[in-house]
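Student: Test case, fold it:
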Amino acid sequence: MLHGVFHFDGKFWSTLPLLAFRPGQLTRRYIDGERTKFVTPMAMFLFSVFLMFAIVSNVPGWTDGGMVPAMGEATPSLGSVHRGIGQAVRDKTETIAMLERDRAAAVAAGRSVASIDTQLTRFRKDLAKLTTAARMLPDLNTASPRLIARSLGEPVDQDLLDWLFVKVEHARENPKLLIYKMKSAGYKYSWALIPLTLPFLWLMFAWRRRFGLYDHTVFATYSIAFMSLLVVVLTLLGYAFGGAGRTFAWIALLAVPPVHMYKQLRYGYELRRLSAVWRTVALLHVVSITSTLFFLLLLYLGVAD
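Tutor: Prediction:
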């Protein structure tokens, strides 16, 4: 792999500076035929993704699985919720009974019962809410997905619910394993980011026949490769310089990608400034969408595995 990326003839060192500082020119030159001078987009992508997962997974303090509390430690158990609601129902019932006795005594003595009636109304509303919550709360042996189905009033495949409940419970019991599975799936399926991005790039240039699928593929692959290398550099900076390094890393992580996207769009597609600006804004939204879809894919693979 090192030979494929570095090629030991200077390809890597002629590609990396352009990828970092002149991504648009690199993209345009590669598309226009100067392919023998640079590392291919896919080789750069594979190298950057491999390096990112190798570094991020082994640098402490960023994605340390030990920092993730078990679900049982972070939230009360279902049994304790049952007991708490049951105790609250009993307390409200006793209070209402006491107020009703006080009201009867006040009526017999000819005193005003307005304040007692106000309290009764409030406590009865509270009791009604608690009773509704107790009905909606699943039994101790009932899966939470069934509660969702019950609240929606829709029939759901029982086998699917049972399967989902088992998988969710496994993830709740061992969140570190879930994170590990998601990391592994992220490395194996990182290529999915490219086809997820291509339809949106095509839409942004749908009326410009000059640019085809190949152009968009080169653009997306080089762009993702740069973002992966950026994460590597910022992770190492954050680790080396502590709190100040992490602060700088987060600021750079927010500031650098839009600038890089703008430069790659403007010079890679030879756009005017305004055209590059609005496409950069659109591309930032695309990144949000594709990142969310990719995260959901990793979550599914981590839970379902």
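Student: Please make it C-alpha for all contacts and neighbour counts, starting now.
Tutor: Noted.
Student: by contact count, what packs against the top helix by length along the chain?
Tutor: Scanning the chain for the longest helix, with DSSP state H as the assignment, gives helix 213-268. In terms of contacts (3 or more CA pairs under 8 Å, 6 or more residues apart in numbering; DSSP states H and E), helix 213-268 is packed against helix 11-21, helix 23-31, helix 41-58, helix 193-204, helix 273-304.
Student: looking at those helices, which is closest to residue 97?
Tutor: Set against residue 97 and scored by CA to CA, the helices and strands packed on helix 213-268 come closest in helix 273-304, at 48.8 Å.
Student: residues of that closest one that come out buried?
Tutor: Buried residues in helix 273-304, defined by neighbour count with 16 or more other CA atoms under 10 Å: 276-277, 279-280, 283, 286, 290, 294, 297-299, 301-304.
Student: give the contact list for residue 127.
Tutor: Applying CA atoms under 8 Å, 6 or more residues apart in numbering to residue 127 gives the contacts 89, 92-93.
Student: List the buried residues in whichever strand or helix holds residue 182.
Tutor: Residue 182 belongs to helix 175-188 when assigned by DSSP states H and E. Across helix 175-188, burial judged by 16+ other CA under 10 Å covers 175-179, 181-187.
Student: and the angle from that helix to helix 41-58?
Tutor: For helix 175-188 against helix 41-58, the angle by axes from the mean of the first three to the mean of the last three CA atoms, to 10 degrees is 160 degrees.
Student: Quick one: distance of helix 175-188 to the chain centre.
Tutor: Computed by CA atoms, centre = their mean, to the nearest Å, the separation of helix 175-188 from the middle of its chain amounts to 13 Å.
Student: Here is the second sequence; please produce its structure so I can put it next to the first one:
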Amino acid sequence: MSGHAALHDPHDDARCLNCGTTRVGAYCHACGQSGHIHRTLGAWWHDFSHGVLHVEGAVWRTLVLLLRAPGQLTRRYIDGERRRFLAPLPLYLFCVFVLYIVYALLGAPSIRIDPELAERTGAPVEAQLARVDAAIAQGEALPGPEEQRRVSISAPGEPASTRSLAELRAERQELLRVRTVLDGLHGDPKEEIVAFLRLHPTGWGMLDRGLLRAAEDPDFLLFKLEANGYKFSWALIPVSVPLMGVLFARRRGTTLFDHAVFVTYSLSFLTLLLTALLLLARLHVPHRHLLAWAFPAHLYAQTRGAYGLSWFAAAWRSMAIMVIAAVALLVWVLLLLALGFAE
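Tutor: Below is the predicted model of the structure:
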């Protein structure tokens, strides 16, 4: 070697340029970074394509097993197969993101009633109410004990029937209830709700202010609930895990980490199921609601496989977990409402 110092090449440096650890081999044993540092556009594209394909491979492997054998996926991840599958939390956040995108593009199925339809529906109700009132007046004018008086009544296109005064009065009350509902569809009840809340406050200042804001601008409250639901979707996990711990309190060798993996993978499947139901609803696929039965079936398979239970133990624990899920969802919704009502 000449007396002049050789030019320093960072590619040949045994020191990791990321964490400073002395490398043993081509990769740092401390942080995993390669010793070969490139600065070309072609190398950048290679890293990008490799990263995307690697992540996609983990995602697809995890999704396939989540749908086909959820208990096996949960058990294998708990037992240590971590690099082969996508971790539960990133998978859940990915599924929530997909649901949010589908919901933002398609929107929720509409449940509003057409006012013209309500108008057309209300006309027969008023006509039948008039006929019932006339029949009641006729029956009250008849002689004899009231319980023995019977009046003939019929609607257009229907055969006549004989009814007692008690039956006619019960039908009248039902028709009045239907008319009240239909009347509420014609107008905007917002002002009446605001007036009621002002006259009957709860006494809890923050709640009263939140209820008034919600009544005055329900669309804004819905927007806040949607935004907070997306941002705090992860909160379902810490709410559910302690309840799972209580359910499996007497089971040895089971930790809260195991329950967290179970809950997160289960929520991932449920999120994908909701996404599928939303898509099917927008496509007007018949009998789409039957797909909802996939959740209890999936929960049973995951419970039995993840915890190594018999069919009977997995069945009753699956039913208990569904109760836990309902409680966790209720707590989560109440938290979202509290955030929505807050200033």
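Student: picking that back up, can I get the helices and strands packed on helix 213-268 of structure 1 in CSV including distance to residue 216 of structure 1?
Tutor: Formatted as CSV, those follow (distance: least, CA to CA, whole Å):
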stretch, distance to residue 216 of structure 1
helix 11-21, 16
helix 23-31, 10
helix 41-58, 11
helix 193-204, 6
helix 273-304, 12
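Student: ok, back up a step: among the buried residues of helix 273-304 of structure 1, pick out the one closest to residue 261 of structure 1, please.
Tutor: Distances from residue 261 of structure 1 to the buried residues of helix 273-304 of structure 1, taken as CA to CA, are shortest for residue 280 (6.2 Å).
Student: what sits against the equivalent of the closest one over in structure 2?
Tutor: When structure 2 is aligned by TM-score structural alignment, residue 280 of structure 1 is paired with residue 318. Shown in contact with residue 318 of structure 2 (CA under 8 Å, 6+ apart): 296, 299-300, 303.
Student: Any quick PyMOL command for the buried ones out of those residues?
Tutor: Here is the PyMOL command that selects the buried residues among the contacts of residue 318 of structure 2 (16+ other CA under 10 Å):
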select buried, resi 299+300+303
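Student: The stretch 51-200 of structure 2: strands as residue ranges?
Tutor: In the stretch 51-200 of structure 2, the strands defined using DSSP state E, counting those that start in this stretch lie at 150-153, 161-164.
Student: Tell me which of those lies nearest to residue 138 of structure 2.
Tutor: Nearest of the strands of the stretch 51-200 of structure 2 to residue 138 of structure 2, taken as CA to CA: strand 150-153 at 7.3 Å.
Student: so the closest one corresponds to what in structure 1?
Tutor: Strand 150-153 of structure 2 lines up with nothing in structure 1 when matched by TM-score structural alignment.
Student: Check which residues of that strand are buried.
Tutor: 150-151, 153.
Student: so what corresponds to residue 175 of structure 1 in structure 2?
Tutor: Aligned by TM-score structural alignment, residue 175 of structure 1 pairs with residue 218 of structure 2.
Student: Nearest spatial neighbour of residue 299 of structure 1, chain-adjacent residues omitted?
Tutor: Spatial nearest neighbour of residue 299 of structure 1, excluding adjacent residues (CA to CA, 6 or more residues apart in numbering): residue 182 at 6.3 Å.
Student: Surely that neighbour is in contact with residue 297?
Tutor: No - using CA atoms under 8 Å, residue 182 of structure 1 makes no contact with residue 297, being 9.1 Å away.
Student: right, and the strands of the stretch 51-200 of structure 2 - which one's nearest residue 59 of structure 2?
Tutor: Nearest to residue 59 of structure 2, of all the strands of the stretch 51-200 of structure 2, is strand 161-164, at 65.8 Å by CA to CA.
Student: The strands of the stretch 51-200 of structure 2 into JSON lines, with extra columns for distance to residue 252 of structure 2?
Tutor: Converted to JSON lines, these look like this (distance: least, CA to CA, whole Å):
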{"stretch": "strand 150-153", "distance to residue 252 of structure 2": "71"}
{"stretch": "strand 161-164", "distance to residue 252 of structure 2": "67"}
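Student: now the angle from the longest helix of structure 1 to helix 193-204?
Tutor: Going by the same axes, to 10 degrees, helix 213-268 of structure 1 makes 70 degrees with helix 193-204.
Student: roughly how far apart are the aligned partner of residue 332 of structure 2 in structure 1 and residue 42 of structure 1?
Tutor: Here residue 332 of structure 2 is matched to residue 294 in structure 1, going by TM-score structural alignment. For residue 294 of structure 1, the distance to residue 42 of structure 1 (CA to CA, to the nearest Å) stands at 19 Å.
Student: same question, residue 175 of structure 1
Tutor: Between residue 175 of structure 1 and residue 42 of structure 1 the computed distance is 33 Å (CA to CA).
Student: after superposition, how close is stretch 269-276 of structure 2 to structure 1?
Tutor: On superposition with structure 1, the average gap between stretch 269-276 of structure 2 and its aligned counterparts reaches 0.9 Å (mean CA distance after the TM-score superposition for structure 1).
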